[in-house]
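> Got a sequence here, can you build the structure:
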Amino acid sequence: MDDQPKQKVKIPCNHMLDYIQLKSGGWPGSFDYDVNTCAGCHEDYGYCYWCPSCSFRAHSECIEWPDTIDHPCHSRHPLKKVSPGTIDYTDGKCHFCREKLIDPMYHCSLCNFSIDVNCWRHPPHRTIYQPKSHDHAFTLMPRKITFTCNACGMVGDTNPYFCSECGFMLHKDCIDLPRVININRHDHRISRTYHLGHGVWDLCGVCRKEIDWSFGAFTCKRCPHYVVHPKCATRKDVWDGKELEDEPEEEEEIEDPYKVINDREIIHFSHEHNLRLGDDNVTDYEKVRCDACIFPIKSDIFFKCVHCEFFLHKVCASLPRRKRSIMHTDKLNLRVKDKAAGKYFKCTSCAKLFDGFRYKTTFNKFDVWCGSISEPFHHILHPHPLYHIFSPKGSYNTCGACDKPTQYVLSCTVCEFTLGMDCATLPNKVKHACDSHDLSLHRGVHENSKGQLWCDICEKKMNGSLWFYGCDDCGSTLHTKCVFGDMYYLKPGKRYGEAELVANDGMSRPFCIMCGKRCRFPSFLKATSPDSTVVFACSMDCAYDSLWKERPHLVEKWFYEVNH
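Take a look at the predicted model:
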């Protein structure tokens, strides 16, 4: 094996280089065969710098970068190639893009000026003129200063773009802010202005903090007081990335979810029969489930099909068929139950399994609870309003209610409390077979309070600082997970593959075929094995996921299969 260092190559041109993935295409002899290999090591893996004019490709580490360069934005002194670890007095970031400096980098020790290779190959424009946004041209200042950006109102410590006519200073990334956009927090388009001006303005429509009227913002032409910080409006979880300037704004025709027949009957788009308000034949409202949200009807106003067992809360019957939501930058479309038998879904934000109505985008599905959440979100167990923040993929926040990491959270701007969507959609009151009274959701007891809490369902210790259900009359306490299990949002009586979901309301509880414990959740799965033996599973986890790997000899006894 050759351990000798491979020879580095020089860039053969002065063209701008793109940073792309280095890979081969096609196969030898095919029309699209293209051997994309590094000019230095001749390998075809990873990412490389590429010149589309000269077809030059090379890994960064395979390029012989020049020892000294001149940069148009720092014309006073040449820049020398150094390694980041050899300079201990910089902030470790590129002067222009503010990304972390990696080897190689270029540096001026006299001015403490550092840039990365990408900003050398693609230097920022010296002058930018955008007449639709500003009457004058902006010029890049050749020195690093601390300033307040007139577009976003945030303090910067880099090279600003400067307007000599009016004194405006902008961050580099604020030069290219979109002019007209849609955000998922507002129903109308919003437009950018470099100077908000004095007036009566609401708090920012995204972060709910004050906006300084002497700087720029996004405003709505239809709502005279609505305003959003530029950085908030262009967040990835708020804006869909589309510039709408010069695009005609068309009024969207909103389709009603139902048509009124008379003062007691409607026709809902989700069902083929008429639905009638209320029903005198319904006696046990806890056993009757709404087909949209799958929660019990309880004492809420509801509609019932005149021909079959189809129920809708009046609130659920009024769910809009298309809406903007804080859950996604695209508009959500309301979809009804899937026609395929045994089909269920997993909510993108709260991760619950459900088979009711769903709000859908191209790649995401949200149950109606998550899809209907709006800002500010008020929860009975938290004193401050909460706002939605989506964490980038791979980044998680800890839910203050259950102490579990989650990607979708509602956050408090007053304190450091975060609430996962799973816990945010828990009902404030619920019924359970272990107690004849309503169980209330509790925030948790103080860590210095006396007495250990025990769950009346699983009979295990409870963490008193987390949320739980309790009976205010009997003093019983229960884990939230024990109250619901993982199949509460699936409707009893339906079949899922070879199994039927059965309400756990009998005189005795069956044993689970997988974990060997009695089924303690509100529902369980029931199936008949090939040898005509009736078997049960207490949860979806037991029936389908984890225990199969631990106890493979039981798989042949349990054949629950659903095409997801």
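> going forward, measure contacts between C-alpha atoms and count neighbours the same way
Fine.
> Which residue, other than its chain neighbours, is closest to R322?
Among residues not flanking R322 along the chain, N333 sits closest, at 4.6 Å (CA to CA, 6 or more residues apart in numbering).
> who are the neighbours in contact with the one you found?
R321, R322, K323, Y359, K360, T361 (CA atoms under 8 Å, 6 or more residues apart in numbering).
> Repeat that for T148.
M154, V155, G156, M169, L170.
> Which of those ranks first by neighbour count?
Ranked by the number of neighbours (other CA atoms under 10 Å), those place L170 first, at 27 neighbours.
> contacting residues for that one?
Contacts of L170 by CA under 8 Å, 6+ apart are T148, C149, N150, A151, P160, Y161, F162.
> Please, where are all the strands along the stretch 451-564 of the chain?
Counting by DSSP state E, counting those that start in this stretch, the stretch 451-564 of the chain has strands at residues 468-470, 477-478, 495-496, 499-503, 523-528, 534-537.
> want to throw those into CSV with mean neighbour count and distance to H198?
What follows is the strands of the stretch 451-564 of the chain, written out as CSV (neighbours: other CA atoms under 10 Å; distance: least, CA to CA, whole Å):
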stretch, mean neighbour count, distance to H198
strand 468-470, 25, 48
strand 477-478, 24, 54
strand 495-496, 18, 61
strand 499-503, 20, 61
strand 523-528, 24, 59
strand 534-537, 22, 64
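> how about this one, so we can line them up?
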Amino acid sequence: MDPLKIENAANITVCRLRHDFDQKEDFRSEHFKDSPVLVLYPLDERKVLRSTHTSSSHPLVWCNNGENKDKYCKRESRCRVCSYLLDDDIGYYFLREDLGQKERIFFHKECIEPITNNPYHRKHPLQVLVSDYLKLNTICYCCCRRKELNFYCSICNFCICANCEAKPPLLTIDHKKRHEHMLSYFPREASITCNVCALDERRYFLYICHQCDFVVHKECIYSPCIIKISRHQHRLSFASSFLPRKWFCGVCRKKVDENYGGYSCVKGCYYVSHSRCALHKDVWDGKELEEEPDEIYKDILPFKEIAGGIIQHFSHKHQMRLHKYIDKKIEDNKHCQACALPVYNCDIFSCMECEFILHTVCANLSLQKEHVIHPHALFLQVGHMFSCSACQRQSNSFTYMCLMTNCNFRLDVICASTSEPLNHHFHPHLLFLPSDFGSTRICSICKVRSQTRFDCGKCDFVLCFYCATIPMKFRYKHDEHLLTFSYEQDASSEHWCDVCERKIYLKNGIYMCSECDITLHIQCLLGKEMYMLPGKEMIIYGGEEKDILRSNRLTRYICKKCNKRCQNGIVYKNSDETICCSMECLYQMFSSYIFNKRSITL
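Okay, the predicted model is just below:
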């Protein structure tokens, strides 16, 4: 008997699709009716994104002994359903070999048999559904999570993951904190508004109360009672309804229906939020605070006062004295070690033994901070090179860092000082954080697409964190006055930059001095890496140490990578005394060095 037998009933459908699995029309196909296994497996991602939904059938190949195992599968090949190794004594299916060895998928025969009489879906049998692409991962109707392995009904578009299918069914739920009566599973897909989240999501399990008019998603039954979100300073408690008035969500700023559930401030400051908005992962830290005592936030000062005007700051080993900085010369190159901005015409704390300087505002930065764009507490750290998670600028000054495991969120002190709503001086309306989480829009000033940004609630104005935190006034070494940042969205006038001698437009934002008729591009004045402090060492990937130098010589350095004169205010010196003009050139040269080193080793 031929060990390879193609069974007519064992067909596998490989779908190339552009849309997500939630698009129902893509999956109610006759191709799925006789197939025990459905595999979402885009062979060419570029074609997936360009083309519309297409499908083709590929049969499963049966192998019933171990003689041909090495021919058709690799060693330690595993069943995609149960993840166990293929046994020589047990037959298995695999995808037809025209898809190639790398794309081949294996299944035990018993693992791909359709499931009948599932308590959650008794109408039709459920087929095994396997997804090999993250964007195509399906959402389980029971746990509302994306999984790789699911059971699916193509007729009803019903999906349940393997873990939920194996658990005992929860056909009734008794949860007094959410509802006083017993809740029963509603086995039909219907557009019914949930009393907790005020949404009519079809893809979630519904539970209803037979004694009163109460409907709830399974995901919403166990939603927390007391939470703390990043968008509000007080705790929020769940309310089944609100007093009749015009309520607006503090997160998405859309109307809140007072007849459905939501979260409101426990202090009574008229702050409310939709349930889904308040429980979003970018806003809520995932902690239930019902039985937790309310934390009393204490603003811990980062320094110890020694005497009148003399302090011992936690970031510096020497004592610092408070005095008025009067000298206006930009050539002095005095920079605050916390924010990396120049120091002129402001009160500062200056070290009594070295050149360490802090603005008085920066010297009083709190050691712990809560910010609107991150759900966890942030702690002030010193001595790290980092990339700001909000504006993406490289810096080696002070940073607010999240200390949660596997969370690399960091903010420089300038971005950490922003709040919502943002009242920017050159825009007439208040600016808010985006209500559509994960979306990107193009900044109205720098024309760069950004996810972390501020949106105007009344017009199409968008402001990224980079443009929202640039200094409003900055000194130019060839002008005795401070240059002021100016921007007009509908301005058509054009100027000439005094540094690069190229055209500059007011609608793109410029620095200008009205008295001296000087105009400069933002980058020409501030530089590419204005938050990098000279005089420090930095360590890049591989443990290589680089020195940061100020480019203030009469003859500019020549970059080792691009072979051009260094135009920035700082340069980077390698261990072999070579110079790079920017972080981009530095990483390119280091990557080339690593590649050549590995090639020689091989």
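> Could you identify the residue of the second structure that aligns with the residue nearest to R322 of the first structure?
Residue correspondence to the second structure (TM-score structural alignment): N333 of the first structure is matched to F379.
> how far apart are the helix or strand that its match is a member of and its match in the first structure?
Element membership for F379 of the second structure (DSSP states H and E) is strand 378-381. When the first structure is overlaid, strand 378-381 of the second structure sits 0.9 Å from its aligned residues on average, using mean CA distance after the TM-score superposition for the first structure.
> Which element is encountered next along the chain beyond that strand?
Remark: after strand 378-381 of the second structure, the chain's next helix or strand is strand 386-387, criterion DSSP H and E.
> In the first structure, what range does the helix or strand just after that next one match?
Following strand 386-387 of the second structure in sequence order, the next helix or strand is strand 394-395 (DSSP H and E). Mapped onto the first structure using TM-score structural alignment, strand 394-395 of the second structure spans residues 353-354.
> re earlier: for the strand holding F379 of the second structure, which positions count as buried?
L378, F379, L380, Q381 (16 or more other CA atoms under 10 Å).
> want to throw those residues into CSV with distance to V283 of the second structure?
Converted to CSV, these look like this (distance: CA to CA, whole Å):
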residue, distance to V283 of the second structure
L378, 14
F379, 18
L380, 21
Q381, 23
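> ok, of these, which one's closest to N11 of the second structure?
L378 (53.4 Å; CA to CA).
> how much space between S493 of the second structure and K447 of the second structure?
Distance of S493 of the second structure to K447 of the second structure, computed by CA to CA, to the nearest Å: 18 Å.
> More neighbours: those two, which one.
Between S493 of the second structure and K447, counted using other CA under 10 Å, the more crowded position is K447 (13 against 10).
> and the residue most central in space within the first structure, how far is that from P5 of the first structure?
The centroid of the first structure falls nearest to F390 when counting by CA atoms, centre = their mean (4.1 Å). Going from F390 of the first structure to P5 of the first structure by CA to CA gives 45 Å.
> S83 of the first structure too?
Per CA to CA, S83 of the first structure is found 19 Å from P5 of the first structure.
> More neighbours: these two, which one.
Each of S83 of the first structure and P5 has its neighbours counted (other CA under 10 Å); S83 has more, 14 against 7.
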